[in-house]
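> sharing a model prediction with you, sequence too.
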Amino acid sequence: MKFKHISVLFGESIDALNIKPNGIYADGTLGGGGHSHGILSTNDSCRLIGIDQDKEAIAAAKERLKEFDGRVTFVNRNFSEIKDILSELDIDEIDGAVLDLGVSSYQLDNAERGFSYMHDAALDMRMNTSSPKSAYDVVNSYSCEELMRIFYDYGEEKWSKRIAEFICEKRKTKPVETTFELVEIIKAAIPKKARMEGGHPAKRVFQAIRIEVNNELGILENAIKDFVSSIKSGGRLAIITFHSLEDRIVKKTFQDLARGCTCPKEFPVCVCGKKPEIKIISRKPILPSEEELEYNSRSKSAKLRIAEKL
């Protein structure tokens, strides 16, 4: 299957980086190489570090970016390892970075990856196919309480308790092995009237399981801080999110880094000594244009936030 992915908020994120000649930039979520292609096309002297934990994404990006041979370094790692990656490449600081936190169209549409509730496949959902934990492990080995927690916390699913109970009851006889088996359990657990509201009934549970399998939220805050500390003064970090949980973390982390002092308000003077590390460029998130929403429905929930290193 061809690796296909339409980069969301493409022009807005490329413009946000203020790309300089001879600058070094990182695309922490390389995917099919869309944002990377935009960065490298801006001038003929900037360099790019393309990072992705998905080997198939790396292979696809290498093909797409072959015209920029010599200016790209491909790294098959998780973006949360940015400090180690730069250290191993003997790079002290970069001039900017972009993170697109969405699942690629390829991953969703490739039934074998088990991300989608629209295709029948083995329960997988691993962005890094070498990772030991898959969706099968979460669904079949987590306790009812753990399942309920991740469905509620990561999927904001109001039927979390009932869905978890139905899963635990079903797996007593045999493991839940496929995406469609899981979909049917979810449908059975949600009352018919509720199933008619708010899109596909399995959407929130599948999101929650994917987040748990890939520890997407657990790594995000520290990763943002590590990217900021790795960027030169005046350089920018652009982050695209696709659901409220991610956006909340990005917004709060940016606010914390922009505030500096963490002393209680009643203190007459600062004793912590912390200084602001960034300036927030986008006080409100940048949203897709009407034109983008028309040709790429998956951009509907996307939000772009931008920060500049002080």
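Perfect, I can see it now.
> contacts and neighbour counts: CA atoms only from here.
Will do.
> same for the helix or strand hosting S233, what does it pack against?
Here S233 is covered by strand 231-241, with elements defined by DSSP states H and E. Secondary-structure packing of strand 231-241 (3 or more Cα pairs under 8 Å, 6 or more residues apart in numbering; DSSP states H and E): helix 10-16, strand 94-100, strand 303-309.
> tilt between the last one and strand 231-241?
Interaxial angle of strand 303-309 relative to strand 231-241 (axes from the mean of the first three to the mean of the last three Cα atoms, to 10 degrees): 170 degrees.
> so which bits of strand 303-309 are buried?
The neighbour-count check on strand 303-309 (16 or more other Cα atoms under 10 Å) flags K303, L304, R305, I306, A307, E308, K309 as buried.
> out of those, which is nearest to S87?
For the buried residues of strand 303-309, the closest approach to S87 (Cα to Cα) belongs to K309, at 19.6 Å.
> ok, the closest one - contacts?
Contacts of K309 were listed using Cα atoms under 8 Å, 6 or more residues apart in numbering, and they are V228, I231, K232, S233, G234, G235, R236, L237, E277, I278, K279.
> quick revisit: and the buried residues of strand 303-309 as TSV, adding distance to A258?
Below are the buried residues of strand 303-309 laid out as TSV (distance: Cα to Cα, whole Å):
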residue	distance to A258
K303	19
L304	17
R305	13
I306	12
A307	9
E308	10
K309	9
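> any idea how far P285 is from D247?
When Cα to Cα, to the nearest Å is the yardstick, P285 and D247 sit 9 Å from each other.
> want to compare, so here's the second one:
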Amino acid sequence: MAQSIPPTTAAAHPDPSAIHIPVMSEQVVELLSPALDHEGAVYVDGTVGLAGHASLILQANPRARLIGIDQDGDALALAARRLDRFGGRAHLVRARFDELPRVLDDLGVHSLDAMLLDLGLSSLQIDRPERGFAYRTDAPLDMRMDDRNELTAARVLNDYEPGRLVGVLREYGEERQAARIVRAIVAEREKAPFENSARLVRVIESAIPAAVRARSSGHPARRTFQALRIEVNGELKVLQAVLPHVLARMTVGARLAVLAYHSLEDRIVKQVFAKASQDSAPAGLPVVPDELAARFALVTHGAQRPSAEELAANPRSASARLRVLRRIRAESTGGRR
């Protein structure tokens, strides 16, 4: 359920700028600002988080206003403090970003000029052990971005039947050792339910053969934790659901930027952008009719990556991939433009 958050509810929270560095912020501001250089321009941040990108966008585009969406109540409270200086130009709503049509309709907004989806975890989620996202710290197996949801990582581990759990690890974690890991999880949960992350990490490490661990880069639990997080929050399903809604709401000249952090979500974005920017006319047609011409064009050809300087300052940006799309034509209306 969408819930509006006034910008003054977070006075007791620490300064969010001290705990969060927005990823590829210079590129995001540069690539979205051309669509926001007019009075009343609407910028939607579908994952406003701690408002790092949002505050920079509003600062660079003084005639634009923000609709910031996030399902994480703690993040929204901190974002409200960071955006308080912008007054009525910033409106925050607690919702999942696939609720975009309802959020905009509730606010009487029919179209948007620019939108950002930053699909990564925020520093707030990673660095607070009680949220359960980090495999290097013993914590409750929660992983919910929205604490109003009932499904937790512990419930997935304890309640899913083995075949379903193997599917989650394979599809969302691309974990080749999924069957081995699930066999070990099932054997352990019969002794006692999973509650904390340290026990799960030990089980994963013991299930993966030493030779495989030696050849692999990264922590052996990384893929399993990614898969559980995606399952708990429905991340890929939500991304697939929201993109058509965003495209439908974009005015001519509007831009959509997406920051992805692993191949699964980046693949979805790449495919949607590629399809949207292609004509639907048969190959070889000498003139493409307007109703078959592409409505969108790629701003970034391929994914942009963080600079060496950013990687040195913020190692967490290493996996980021930025893609931007813009609308170049309105929908065809029987020959009228």
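Received the coordinates, thanks. These numbers were taken from a predicted model, which means no experiment stands behind them.
> shared neighbours of P285 and D247 of structure 1, anything?
By the contact definition Cα under 8 Å, 6+ apart, P285 of structure 1 and D247 are jointly contacted by K303.
> these two: who's more crowded?
In this comparison of P285 of structure 1 against D247, neighbours counted by other Cα atoms under 10 Å, the higher total goes to D247 at 20 against 17.
> what does L116 of structure 2 correspond to in structure 1?
When the structures are aligned by TM-score structural alignment, the residue of structure 1 matched to L116 of structure 2 is V98.
> my read is that that match contacts D27, right?
Yes: at 5.1 Å, V98 of structure 1 and D27 qualify as touching, with contact defined as Cα atoms under 8 Å.
> longest helix of structure 1?
The longest helix of structure 1 (DSSP state H) is helix 244-259.
> where does it end up in structure 2?
On structure 2, the counterpart of helix 244-259 of structure 1 by TM-score structural alignment is residues 263-278.
> looking at the helices and strands packed on strand 231-241 of structure 1, which is closest to A57 of structure 1?
strand 94-100 (13.4 Å).
> counting by contacts, list what the helix or strand that comes right after that closest one packs against.
For strand 94-100 of structure 1, the following helix or strand on the C-terminal side (DSSP H and E) is helix 105-109. Contacting helix 105-109 of structure 1 under the criterion 3+ Cα pairs under 8 Å, 6+ apart is no other helix or strand.
> helix 105-109 of structure 1 vs structure 2, mean deviation?
Plainly put, helix 105-109 of structure 1 ends up 0.9 Å away from its match in structure 2 on average once the two are laid over each other (mean Cα distance after the TM-score superposition for structure 1).
> list of residues touching that helix?
With Cα under 8 Å, 6+ apart as the test, helix 105-109 of structure 1 has contacts from K2, F3, K4, H5, I6, R113, G114, F115, S116, H119.
> just tell me what the fourth one corresponds to in structure 2.
Residue-level alignment of H5 of structure 1 against structure 2, with TM-score structural alignment as criterion, gives H20.
> OK, contacts around its match?
If you count contacts by Cα under 8 Å, 6+ apart, H20 of structure 2 has them with L50, G52, S122, S123, L124.
> could you report the separation of the fourth one from P140 of structure 2?
Note on S123 of structure 2: its distance to P140 of structure 2, by Cα to Cα, is 18 Å.
> how close does the closest residue to E56 of structure 1 other than its chain neighbours get to E294 of structure 1?
The shortest distance from E56 of structure 1 to any residue that is not its chain neighbour, by Cα to Cα, 6 or more residues apart in numbering, is 7.8 Å, and that residue is F3. With distances taken as Cα to Cα, F3 of structure 1 is found 22 Å from E294 of structure 1.
> what about the two, which has more around it?
Using other Cα under 10 Å as the criterion, F3 of structure 1 and E294 rank with F3 on top: 17 against 12.
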